[in-house]
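Asker: Sequence and predicted structure, then a few things I'm wondering about:
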Amino acid sequence: MDWNETGELVRRARAGDPAAWRALVDRYSRLLYAIARSYGLGGADIDDVVQTTWLRLVERLPRLRDPARAGAWLAVTARRESQAVLRRRGRERPLTGHTPTVTGPHHAVFGRELAGSVAAALDTVPPRCRALLELSIASPRLSYAEISTALGVPLGSVGPTRTRCLLHLRRRLGVA
């Protein structure tokens, strides 16, 4: 399946084509299960995350701006749903390593400015790079195989493409 085929499947699913829905579910369900598992969820919680993620796609399908990026959208949604399950269960795990502490308003302003700069720089990278970077950032626990499946690119190209995309982004941010 090539990069643009996901977009075509989404367009057909919008039109009510059950074969397109089956193809989307076949293509992305393993990824969604892997994301939920990566949050330490099990059994029914994983099933709930996957089912809710598909429900969110059904709800937003008519308004999905870029059908070709549906895989990245599903991955981000599964991550958010997994976090929501953890919050509801009161089991959200703290981040490991050093977590910076906000000590004043200047830190909040700097953080917003940095986020804005990164978002603006992401807007300048090619669409495939943007999708790969968004997926990598949104779900850092995904394997290259899962990213390959989500984006419909060869497994061996994920690492080198990611490296080139990060270099492009760093140049745009002036940190390369």
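Answerer: Perfect, thanks for sending it.
Asker: rest of the way, CA atoms for contacts and neighbours
Answerer: Fine.
Asker: May I see the buried residues of the helix or strand harbouring L57?
Answerer: Counting by DSSP states H and E, the element that carries L57 is helix 43-60. Under the neighbour-count criterion of 16 or more other Cα atoms under 10 Å, helix 43-60 has 45-46, 48-54, 57 buried.
Asker: Run the chain-centre distance for the next helix or strand after that helix.
Answerer: Where DSSP H and E defines the elements, the next helix or strand beyond helix 43-60 is helix 70-89. With Cα atoms, centre = their mean, to the nearest Å as the basis, helix 70-89 stands 9 Å off its chain's centre.
Asker: Flag every buried residue along helix 70-89.
Answerer: 70-83, 85-86.
Asker: Now render the buried residues of helix 43-60 as a markdown table, adding distance to A20.
Answerer: Formatted as a markdown table, the buried residues of helix 43-60 follow (distance: Cα to Cα, whole Å):
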| residue | distance to A20 |
| --- | --- |
| D45 | 26 |
| I46 | 24 |
| D48 | 22 |
| V49 | 21 |
| V50 | 18 |
| Q51 | 17 |
| T52 | 19 |
| T53 | 17 |
| W54 | 14 |
| L57 | 13 |
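Asker: Which members of the buried residues of helix 70-89 are the farthest-apart pair?
Answerer: Greatest spatial distance in the buried residues of helix 70-89: A70 and L86, 24.2 Å, computed using Cα to Cα.
Asker: which of the buried residues of helix 70-89 lies closest to R37?
Answerer: S82 (8.8 Å).
Asker: try this one side by side with the last:
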Amino acid sequence: MPQPIEVEQLVEAARDGDSAAWNALVDRYLPLVTAVIRRLRLSPADADDVNQTVWLRLVEHLDGLREPRALPGWLATTARHEGLRVIKRRARDLPTDPAGHTFDTAEVFDMGESLEEDLRAAALREAMGELSEKHRELLLMLLVDPPLSYDDISARLGIPRGSIGPTRARALAQLRRSRALRDWADNTPVREGGAFDVFLD
């Protein structure tokens, strides 16, 4: 079975005007863009507009994309920003009641924040998948509520109690270097209280 072409190669070819490479990029990442837009619950017409705008933005910025491997994060972020821009524009057009009050739009903006949290959590899950099984199990055990003692963790993982701290440090260092979190950090600001803060504070 042929190996999939790396995103860096596709981006480079698309920059050179290769329409097949461009089509391959769209085919590969259209499901991602569609999923982000769907979470915003836009009308079909608005969803189509946002989808088209995302790919137009990519055409405009393809030459300036510093890290082609970060393209998935860039597309997800752009789709979210464009979708929220449409939501905010629609919110400004909301009707008012006879007393002169606008309808509550808090849910609209919370939905965007929820999407960002979901995307961060997805990136974190992907990053955890890049860890060795031992490192992944250790980090997950350190998150158990109520917390496990180091003695319990030592017994469950079969490692010396004194090695838990150094192993945790190595696991966190590997997590910070993971491709999934690196791609996200390159394209999206991390808000305090998000899924990453559990590991990366």
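Answerer: Nice, thanks for sending it over. Because the structure is a prediction, the values reported are computed rather than measured.
Asker: circling back: closest to L132 of the first structure among the buried residues of helix 70-89 of the first structure?
Answerer: A72 (7.9 Å).
Asker: which position in the second structure aligns with that closest one?
Answerer: Mapped onto the second structure by TM-score structural alignment, A72 of the first structure lines up with G73.
Asker: picking up where we left off before, distance from the helix holding L57 of the first structure to the second structure after superposition?
Answerer: For helix 43-60 of the first structure, the mean distance to aligned residues of the second structure following superposition is 0.7 Å (mean Cα distance after the TM-score superposition for the first structure).
Asker: which part of the second structure lines up with that helix?
Answerer: With TM-score structural alignment as the criterion, helix 43-60 of the first structure aligns to 44-61.
Asker: same check, this time on stretch 107-116 of the first structure
Answerer: So stretch 107-116 of the first structure sits over no part of the second structure, by TM-score structural alignment.
Asker: distance between that stretch and the chain's centre?
Answerer: Counting by Cα atoms, centre = their mean, stretch 107-116 of the first structure comes out at 22 Å from the chain centroid.
Asker: Quick one: residues contacting L71 of the second structure.
Answerer: 7, 65 (Cα atoms under 8 Å, 6 or more residues apart in numbering).
Asker: To clarify, my last question referred to R179 of the second structure.
Answerer: Counted by Cα under 8 Å, 6+ apart, R179 of the second structure has contacts A127.
Asker: same deal with the one 4 residues further on?
Answerer: With contacts taken as Cα under 8 Å, 6+ apart, D183 of the second structure has the following neighbours: 69-70, 72-73.
Asker: can we see that at 10 Å?
Answerer: 67-74, 123, 177 (Cα atoms under 10 Å, 6 or more residues apart in numbering).
Asker: Likewise for D48 of the second structure?
Answerer: 34, 37, 42, 54.
Asker: Distance of it relative to D63 of the second structure?
Answerer: 25 Å (Cα to Cα, to the nearest Å).
Asker: same question, T188 of the second structure
Answerer: 20 Å.
Asker: before we move on, what about I164 of the second structure?
Answerer: 45 Å.
Asker: Between those two, point out the one with more neighbours.
Answerer: Applying other Cα atoms under 10 Å to I164 of the second structure and D63 shows that I164 carries more neighbours, namely 20 against 14.
Asker: Would you confirm that that one contacts L138?
Answerer: Yes. Distance between I164 of the second structure and L138: 8.0 Å, which falls inside the contact criterion (Cα atoms under 10 Å).
Asker: tally of neighbours for L181 of the second structure?
Answerer: L181 of the second structure - counted by other Cα under 10 Å - has 21 other residues nearby.
Asker: corresponding residue for it in the first structure?
Answerer: Using TM-score structural alignment, L181 of the second structure sits opposite R130 in the first structure.
Asker: Just say helix, strand or coil for that match.
Answerer: helix (DSSP: H, G, I helix; E, B strand; the rest coil).
Asker: Was I right to think it contacts R164?
Answerer: No. At 11.4 Å, R130 of the first structure does not count as touching R164 under the criterion of Cα under 10 Å.
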